[in-house]
Structures are given as C-alpha cells and as structure tokens.
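Asker: How does the following fold in three dimensions:
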Amino acid sequence: MLVGYARVSTVEQSVDLQIEALRAAGCTKVFSEQQSGTSVKGRLKLDEAIEFVREGDVLVITRIDRLARSIGDLQDIVRQLKRKGVSLRATEQPIDTSTAAGKAFFDMLGVFAEFETNLRRERQSEGIAAAKARGVYKGRKPTVPTSEVVQLLASGMRPSDVARKLGIGRTSVYAARNMQQVT
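Answerer: Predicted structure coming up:
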C-alpha cells in the first residue's frame, strides 16, 4: 500500500498541491498537517502515518523537507520505517530507501535540508543583531507590570514576595527592576 504524508509549516500555506501529487502517485491514504518541520515533536499526523503503515507499505512524500529538516530526525524516521518493513519514496526527488542509491541520495538531501535550516537561523540572528545595533529591535514588550514591581521593591518587599503577590517568576522581578534602572 502507498501511504502519503504531506506537511506545510504555516496555516497560510496549503497542503492541497502535495495531497494532489500524492494521490497521483497512487497513495490511497494521505496524512497531512500544518506544523513546522524543524522538529518531529508535536507532529501528530506524522506519528499517525508511521503507526498506520505496515510491512511492505511505502510511505510517500513529495520532497524530503516535507518529512523533516534535521538529518537526525530524518534518519530516525527511516529507521522506524525500516524496523516495520516500510520503505520511503519521494515523488519529486529520486529517493527510494529500498535501494542503496536511493538511501544515499536521501542522506545527502537530508544534510542539505538541515544546512538550509541552519542558514536561515544564522540570517535571522544576524538580522536581529543588526536591528539591535541600530536600536530598532528591543525584543518582546514586557508583560510584567514594571512600575508596580519597582514600587513594591521600593516599599521594602523582597523579590520572592513581589513575585508571589503578582503571580510572576522571581527572574521577571529582577528583570523589571533592572529595566527600570536602565531607563
């Protein structure tokens, strides 16, 4: 049996094209979800698909990055499938883990998928650092009532008591105090 798995990262994206391609490839059952590919945690439909497949089945994806973006996660998934006697195939890439060449190509593409994710993180970090240097990026707006924290501390209340009274963490109390001292 050919079983499909489709994934997009955000709710703004649609899995429709992937599902169409998987059906055209002969998949009789397709699992789909909208979830980030940077981790396999919380990917309920992926878990369901792996649980569903049986010996002799083929899990079909459109591209390797739809399955995972970490080489470790990709290899873990393939090992799970292999233990069940299931192979993996991609419709848009020459991947078929039932063959040595397909497995090698799978591993190479996995490395590139992880590399792409790491590059994206680096660019994001560089952008944030540049914005901070220009004074544009200040981080998330505080959710702690800074003035109230400072007022309670000034009245002689201990940080743990302030945290308990306001229902916040003690580190948030210190952060609010430090932020007030900076301004």
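Asker: Could you use CA atoms for every contact and neighbour count after this?
Answerer: Will do.
Asker: Verify the contact between residue 26 and residue 2 for me.
Answerer: Yes. Here residue 26 lies in contact with residue 2, judged by CA atoms under 8 Å, at a distance of 6.4 Å.
Asker: Comparing those two, which residue is more hemmed in?
Answerer: Using other CA atoms under 10 Å, the more surrounded residue of residue 26 and residue 2 is residue 2, with 20 against 13.
Asker: and that one, what does it touch?
Answerer: 26, 27, 28, 29, 57, 58, 59, 60 (CA atoms under 8 Å, 6 or more residues apart in numbering).
Asker: The second one reaches residue 3, doesn't it?
Answerer: Yes. Counting by CA under 8 Å, a contact exists between residue 27 and residue 3, whose distance comes to 5.1 Å.
Asker: buried stuff in the longest helix along the chain?
Answerer: Secondary structure of the chain per DSSP state H: the longest helix is helix 100-133. In terms of neighbour count (16 or more other CA atoms under 10 Å), helix 100-133 has its buried residues at 102, 103, 105, 106, 107, 109, 110, 111, 113, 114, 128.
Asker: Next, the structure of the following sequence, for comparison with the previous one:
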Amino acid sequence: MKIGYARVSTEDQKMDLQLTALEKAGCDQIFSDHGLSGKSFDRPGLKAALEALKPGDKLVVWRLDRLGRSLIKLVQLMDELGKRQIEFHSLMENIDTSSSGGRLVFHMMAALSEFERALISERTRAGMEAARQRGRKLGRRPSLTPDQLHEAALSISRKGEKVLAVAKHFDVTSRSLRRMLLLASSNQTV
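Answerer: Model prediction:
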C-alpha cells in the first residue's frame, strides 16, 4: 500500500500540485498538514501517515523537504521506516529506498546537506570574526547609551534613587539595568 504525505508551511499556500503528483504516483491514502513548518516533525498529518504504515507499505512525498527540514531527523525517520520494513519514495528527487541505489542516494544527499550546513556555519563564524577585527560590534544594540548609563549610575549612587525607579525612567527592566551597570563597572576597573 502507498501512503502519501503532503505539507505546506503557510495558510495561503496550496497543496494541489503535491496532491495531484501523489495521486498520479498511485497513493491509496494521502495525509496532509496545512500551515505547519517542516522544522518540527510533530505534526498531526505526518503522525497519522506514519501510524497508517504497515510492513511492506511505502511512504510517498512530492519532495523531500515536504517531509521535514532537519536532515538529521529525516535520516532518523528513514532508519525508523527501514526497521519497520517500510519503503520511502520522494517523487521529485527520485529517491526510492526500495532499491539499494535509492538508499545510497538518500545517504549521500544527507551527507552533502550536512557538509553544506557546516560550511555555512564556518563562513558565518569567519564573517563575524572579520567584523570584530574591523572593530564592529556584533549583536543587539545596547538598551542605554553610555551617557544614559552614566546618568542612571549617578541617580542610584549619589541621589539614592531605587534601581526599579531608575529602570522605569529609562524603560528597561531592573535586571537589565543592574547587568549593564555591573558590566560597565567591571570594564572601568580593567
């Protein structure tokens, strides 16, 4: 038995193309998730499709990314399907695990995707380091300017105002103000 699965990420997307392709592929049943991200594998349609599969069945998707975006979880799902003696077929990539070649292609794609993700991460870290070396500050802009922080410190230390009142005046939380003051004082002592 062939069980199809379709998914679109947003409410305004249509899944007609996927459904037509799955019907044309001979799926006996088709399950779907509408408006759900592929990041999580905890989706009602996917869960129902996986529960409907029995040994000897085949899970069919239009494209691999319709099943999910996490390559690690896709590989885990393929292993789980294999242990349950369930085959997998992705129509667009023409990956069919009922053949040894299909299993090889899937694992090669998984390895290449993992490699690509590592390269992106390395490039991002290198770019951030280069920006730091050029004197660029990364991350979120501070909530208070140095002048505001100085004024807040004076209000607390010399005028005896409460941290909560000063934080409210500058529209920050008292916890954030304490952290900024502590950081500023530790930077001055160095």
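Asker: what TM-score comes out when they're superposed?
Answerer: Superposed pair, TM-score by TM-score structural alignment, normalised by the length of structure 1: 0.63. Supporting alignment: 172 aligned residues with a CA RMSD of 4.3 Å.
Asker: Report the spatially nearest residue to residue 89 of structure 1, omitting neighbours in sequence.
Answerer: residue 96 (4.4 Å; CA to CA, 6 or more residues apart in numbering).
Asker: Centre of the chain to the longest helix of structure 1, how far?
Answerer: 13 Å (CA atoms, centre = their mean, to the nearest Å).
Asker: Which other helices and strands does that helix contact?
Answerer: On a contact count with 3 or more CA pairs under 8 Å, 6 or more residues apart in numbering; DSSP states H and E, helix 100-133 of structure 1 meets helix 71-83.
Asker: And the helices in structure 2?
Answerer: Going by DSSP H, structure 2 shows helices at 16-24, 44-52, 64-67, 71-83, 100-133, 146-157, 163-169, 174-189.
Asker: Report the mean deviation for the longest one after fitting onto structure 1.
Answerer: I take that to be helix 100-133 of structure 2. Taken against structure 1, helix 100-133 of structure 2 registers an average deviation of 3.8 Å after superposition, with mean CA distance after the TM-score superposition for structure 1.
Asker: between that helix and helix 71-83, how many degrees?
Answerer: 160 degrees (axes from the mean of the first three to the mean of the last three CA atoms, to 10 degrees).
Asker: Count the neighbours of residue 32 of structure 2 for me.
Answerer: Neighbours of residue 32 of structure 2 (other CA under 10 Å): 22.
Asker: Surely it touches residue 45?
Answerer: Yes. Residue 32 of structure 2 sits in contact with residue 45 when judged by CA under 8 Å, with a separation of 4.8 Å.
Asker: Could you name every residue contacting both of those two?
Answerer: residue 5.
Asker: tell me the centre residue of structure 2?
Answerer: Centroid-nearest residue in structure 2: residue 39, 5.1 Å away (criterion: CA atoms, centre = their mean).
Asker: show me what contacts it?
Answerer: Residue 39 of structure 2 touches 68, 69, 70, counting by CA under 8 Å, 6+ apart.
Asker: which non-adjacent residue is nearest residue 109 of structure 1?
Answerer: Counting by CA to CA, 6+ apart, residue 109 of structure 1 lies nearest to residue 64, which is 7.1 Å off, once chain neighbours are set aside.
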